[in-house]
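Q: Output the structure for:
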Amino acid sequence: RPAPDTLRRARFDRPQASLDFWKLLYVLLKQIHGGRWTESDAIGAQVSFVKWALWYRGYGRPQLQRLPADGSAGSRELLLAFSWLLHSPGLLERLLARNRLQTGDETSVCTCEEEVPNSQEGTSEAGAGDRVDVRYLQWLNGRLRLQWCSLHAQHQEQCKLLHKIHVFTSGSHMDQNLGHFSVTEADLIRQPENYKQLLQLLEAETMQLEAFLEWKQLEPVYWQWMETVLDNMAEEGNMCESQDAHVEKRSLPEVTSCCPWADKLIGQMDRLSRDLMALQEQLHQLVAQRKAAWWEKVATREELQKERFSATARKIQESVELKLRGLTSLCAPQKNKVHGLGRLVLRNKHPASKMGFGQCVSKEAAAAVSAAEVIRELQVREASLQRELQQLRQQCRHRLDGIAEGLEGVICISP
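A: Next comes the predicted model:
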């Protein structure tokens, strides 16, 4: 948390507050990007990382990029950057959610449909130097499949152990909606001496939440204060502009009166301006000629591409038919998509309850999502992706057949 004196010094661009703001932005941006940091990091590395991270997030003010690398100046520019970052929607909420202490067994659930990018564009223009051996690609594919199977097996083992803990501790939890202990709670029962560390983490999280609530109450005051900072910067900028204009008006007569060769220089500038105008007219004429020649080439190319239009139209029609197969599910009543973390809760095997996900499980049925419903939605999505994969494979076969027809003396045997 920046000290009030640091903010007050940064308002008047005092160099004493520069290092504090560099460190503040460094720590904040490291948390946003999920990196690690230490107090012993060099100030040069901190400055370069802050400049890069702010530019990456869209803060393109050039005054910040021109600040010295030793962090000795620019406290007011850093205050503006900090305020711009603080004004990002949901920034503090995301940081609190990322640093939240998880005492329950949670898992990530997502039933949102993501658009798959088209990776076929630009593949036909690759040169000979960009070619990759097919055997290397097959080896990479096999390695990826092996790692995926290993990860899937580990996840299944974790789910089995988690299910055992939930079954063995069923009916032991004080909250009847949960009914069983989580892994953290079961570990505390086995090793009660670890409760001190958990208590310290809970106290730290409570302090963060209290600071967030205090910030929400004082946030309007901060933005009003930032308006005064911007007003001061605008006044200083207007004063600098007026001083520069006054110096120019005062110095111009002195130059013309003290320099007898000024008239000759003005005449040369007039001749140069006329020459530039003539060159500009010639350039416009040349551009018009080039445009006419370009449109002629485009017209001839369009005539040549008319023959390819029918084949392209067929491909587009096949793609549209593939997309229309999923309209039955899209035209159905839309349900609320599940996305994010949810707590795993084992329910008894009676008709009124099932195993479900819920951020906070209560007696209301709408607060939990059944695992069976999530599995059904994912199976529908899997079937749609399988149909699209088959269509892409068929297109690749047709393309390979066309390439094989152009090869003389080569026999291609399908695997």
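Q: Going by C-alpha atoms from here, please, whenever you check contacts or count neighbours.
A: Noted.
Q: and the residue most central in space within the chain, how far is that from residue 103?
A: Nearest residue to the geometric centre of the chain (C-alpha atoms, centre = their mean): residue 57, 8.5 Å. Distance of residue 57 to residue 103, given as C-alpha to C-alpha, to the nearest Å: 33 Å.
Q: before we move on, what about residue 22?
A: For residue 22 relative to residue 103 (C-alpha to C-alpha), the value is 34 Å.
Q: Quick check on the two: which one has the bigger neighbour count.
A: Counting neighbours by other C-alpha atoms under 10 Å for residue 22 and for residue 103 shows that residue 22 has the greater number, 26 against 14.
Q: For that one, give me its contacts.
A: 46, 47, 50, 71, 78 (C-alpha atoms under 8 Å, 6 or more residues apart in numbering).
Q: can you give me the offset of stretch 373-383 from its chain's centre?
A: Taking C-alpha atoms, centre = their mean, to the nearest Å, one finds stretch 373-383 lying 27 Å from the centre of the chain it belongs to.
Q: re earlier: buried subset of the contacts of residue 22 as a ChimeraX selection?
A: Selection of buried members from the contacts of residue 22 for ChimeraX, criterion 16 or more other C-alpha atoms under 10 Å:
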select :46,47,50,71,78
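Q: In the contacts of residue 22, find the pair that's most separated.
A: Farthest apart among these by C-alpha to C-alpha are 46 and 78. That separation is 13.0 Å.
Q: Surely residue 21 touches residue 73?
A: No: Residue 21 is beyond contact range of residue 73, at 10.3 Å (criterion: C-alpha atoms under 8 Å).
Q: Who has more neighbours out of these two?
A: Neighbour totals were compared for residue 21 and residue 73, and residue 21 leads with 24 against 20 (other C-alpha under 10 Å).
Q: Contact partners for the more buried one?
A: 2, 75, 78, 79.
Q: here's the other one to compare against:
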Amino acid sequence: FGSTRGMWPGRAGALPAAIGALCRALPPGSRPAPETFRLAKFNRPEAVRAGEAGTDPPDGYCTQIRFVKSVLRYHGYGRPEFYQLPSDGSQGSRELLLAFSWLLNRINLLEQLLTANRVKIGDEASVCTVSRFFCLSSPSHQLDVDVRYLQWLNGRLRFKWRSLHVDRQEQCKLLHKIHSYTSGCHMDQTIGHFSVTETDLIRQPDSYKQLLQLLESETSRLEAFLEWKQLEPVYWHWMVKSRERTLPDEREFCAAVRTITEAVKLKLSDLKYHCAHKKNGMHGSYRLVFKDKRSEPITNVNATEVISKLQMEEATLKRELKRLQEECRHKLDEIAEGLVGVICIPPIKR
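A: Down below sits the predicted model:
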């Protein structure tokens, strides 16, 4: 993979360890070999199929490539060279590596995959109370569509919605029975009852082996994720160096872009902090906990919200620190101008 001794002294093999941890943190069905990253760095065609594996698209390799491109376009990836790649998978492994790295940084890909593939022991429900506004523009040309066909689609949609509503009501009734019948049996008093999975383990004790395997697999992915977070700077250093060697004329441009990106992130974080609502709407999966009227309310703490709030506060403190540094610099300049025959030498940057 190349040497990282200059940046990480005393840590031989840090880059292979970082890429290995990255691969182990991915779900088993979407886990390329670490060698694939080295092949993609040199734009080897055999790394294309391995790079696009595990995206869970429809059947067909050409359909798979179109699916990957549509996902990147949906998330805002704007590199035109990526979308100009052929659909036969004959080339483009380096572009895939850049796109994959962009997803890692832009949408926190590993965190999302860990959340989507985690073992769910408790009963959960998807909740969304976030207000969203959509602006529907009228089409620029007239659409020749049969009204009866639209009425048929509307009726079919209503029927599906009613069927889904009935199924959810039946599911809620069954969950209520399990939660009420097992009330007071759980070791965790904040929950107080068993979930469907826990009840099934009591009825079928032999099924714990499969659950144990899933938990061990998830634990290994979490351990790999923690290792990846420690070695993540090694990976980005390798990506930047690879990019600079590929395009040596863009080194100054890349450095300027990184500086501007950091400044923009700081301003955006501060803007989000000032523009955020006092009470954010609920969005995502939440565990269902049965509580009667006599029970005390439970205060849930969402780790993602806490981390986001701390990041916003960090951005505000950084902005304040930068402002104070500028004030100190101006004051020192004024003092230095009044000193005759004295040369002020700034400290060496480390």
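Q: After superposition, what's the TM-score here?
A: Comparison of the two superposed chains (TM-score structural alignment, normalised by the length of structure 2) gives a TM-score of 0.60, and 247 aligned residues with a C-alpha RMSD of 3.3 Å.
Q: List which of the contacts of residue 22 of structure 1 are still in contact in structure 2.
A: Retained contacts for the contacts of residue 22 of structure 1 in structure 2, judged by both residues aligned by TM-score structural alignment, their matches' C-alpha atoms under 8 Å, are residue 71.
Q: quick one, helices of the stretch 151-300 of structure 2?
A: 196-203, 208-246, 251-275 (DSSP state H, counting those that start in this stretch).
Q: do you know which of these lies nearest residue 169 of structure 2?
A: Of these, the one closest to residue 169 of structure 2 (C-alpha to C-alpha) turns out to be helix 196-203, at 16.1 Å.
Q: what does residue 253 of structure 1 align to in structure 2?
A: In structure 2, no residue is paired with residue 253 of structure 1, using TM-score structural alignment.
Q: Okay, whatever residue of structure 1 lines up with residue 162 of structure 2 and residue 320 of structure 1: tell me how far apart.
A: Counting by TM-score structural alignment, residue 162 of structure 2 corresponds to residue 149 in structure 1. According to C-alpha to C-alpha, residue 149 of structure 1 and residue 320 of structure 1 sit 34 Å apart.
Q: ok, now residue 97 of structure 1?
A: From residue 97 of structure 1 across to residue 320 of structure 1, the span is 41 Å (C-alpha to C-alpha).
Q: what does residue 174 of structure 1 give?
A: 55 Å.
Q: any idea how far the aligned residue in structure 1 for residue 283 of structure 2 lies from residue 359 of structure 1?
A: By TM-score structural alignment, residue 283 of structure 2 lines up with residue 339 in structure 1. With the distance defined as C-alpha to C-alpha, residue 339 of structure 1 ends up 11 Å from residue 359 of structure 1.
Q: picking up where we left off before, contacting residues for the match of residue 162 of structure 2?
A: Residue 149 of structure 1 touches nothing, counting by C-alpha under 8 Å, 6+ apart.
Q: 10 Å instead, please
A: 143, 155 (C-alpha atoms under 10 Å, 6 or more residues apart in numbering).
Q: I'd say residue 99 of structure 2 and residue 77 touch.
A: Yes: with contact defined as C-alpha atoms under 10 Å, residue 99 of structure 2 reaches residue 77; the gap is 7.6 Å.
Q: burial of residue 71 of structure 2, as a residue count?
A: Neighbours of residue 71 of structure 2 (other C-alpha under 10 Å): 13.
Q: What distance do you get for it to residue 84 of structure 2?
A: In this structure, residue 71 of structure 2 and residue 84 of structure 2 are 15 Å apart, going by C-alpha to C-alpha.
Q: Show me what residue 115 of structure 1 lines up with in structure 2.
A: Alignment note (TM-score structural alignment): residue 115 of structure 1 maps to residue 133 of structure 2.
Q: between residue 46 and residue 78 of structure 1, what contacts are shared?
A: Residues touching both residue 46 of structure 1 and residue 78 (C-alpha under 10 Å, 6+ apart) are 19, 22, 24, 25.
Q: Tell me the buried residues within those residues.
A: So, by 16+ other C-alpha under 10 Å, the buried ones in those are 19, 22, 24, 25.
Q: To which residue of structure 2 is the last one aligned?
A: The one in question is residue 25 of structure 1. Match for residue 25 of structure 1 (TM-score structural alignment): residue 52.
Q: my read: its match touches residue 62, true?
A: No: in this structure residue 52 of structure 2 lies outside contact range of residue 62 using C-alpha under 10 Å: 11.2 Å.
Q: Now the common contact residues for these two.
A: Common contact partners of residue 52 of structure 2 and residue 62 (C-alpha under 10 Å, 6+ apart): residue 89.
Q: Can you name the residues that contact residue 398 of structure 1?
A: Counting by C-alpha under 10 Å, 6+ apart, residue 398 of structure 1 has contacts 392, 404.
Q: what's the neighbour count on residue 228 of structure 2?
A: By the criterion of other C-alpha under 10 Å, residue 228 of structure 2 has 23 neighbours.
Q: Not counting sequence-adjacent ones, nearest residue to it?
A: residue 21 (5.2 Å; C-alpha to C-alpha, 6 or more residues apart in numbering).
Q: what sits against that neighbour?
A: 15, 34, 221-232 are the contacts of residue 21 of structure 2 under C-alpha under 10 Å, 6+ apart.
Q: and if you look at residue 389 of structure 1?
A: 383, 395.
Q: do the same with the one 10 residues further on
A: Neighbouring residues of residue 399 of structure 1 by C-alpha under 10 Å, 6+ apart: residue 393.
Q: any idea how far it is from residue 405 of structure 1?
A: Distance of residue 399 of structure 1 to residue 405 of structure 1, given as C-alpha to C-alpha: 10 Å.
Q: May I ask you to name the longest strand in structure 1?
A: Longest strand of structure 1, by residue count under DSSP state E: strand 339-345.
Q: Give me the buried positions along it.
A: By 16+ other C-alpha under 10 Å, the buried positions in strand 339-345 of structure 1 come out as 342, 343, 344, 345.
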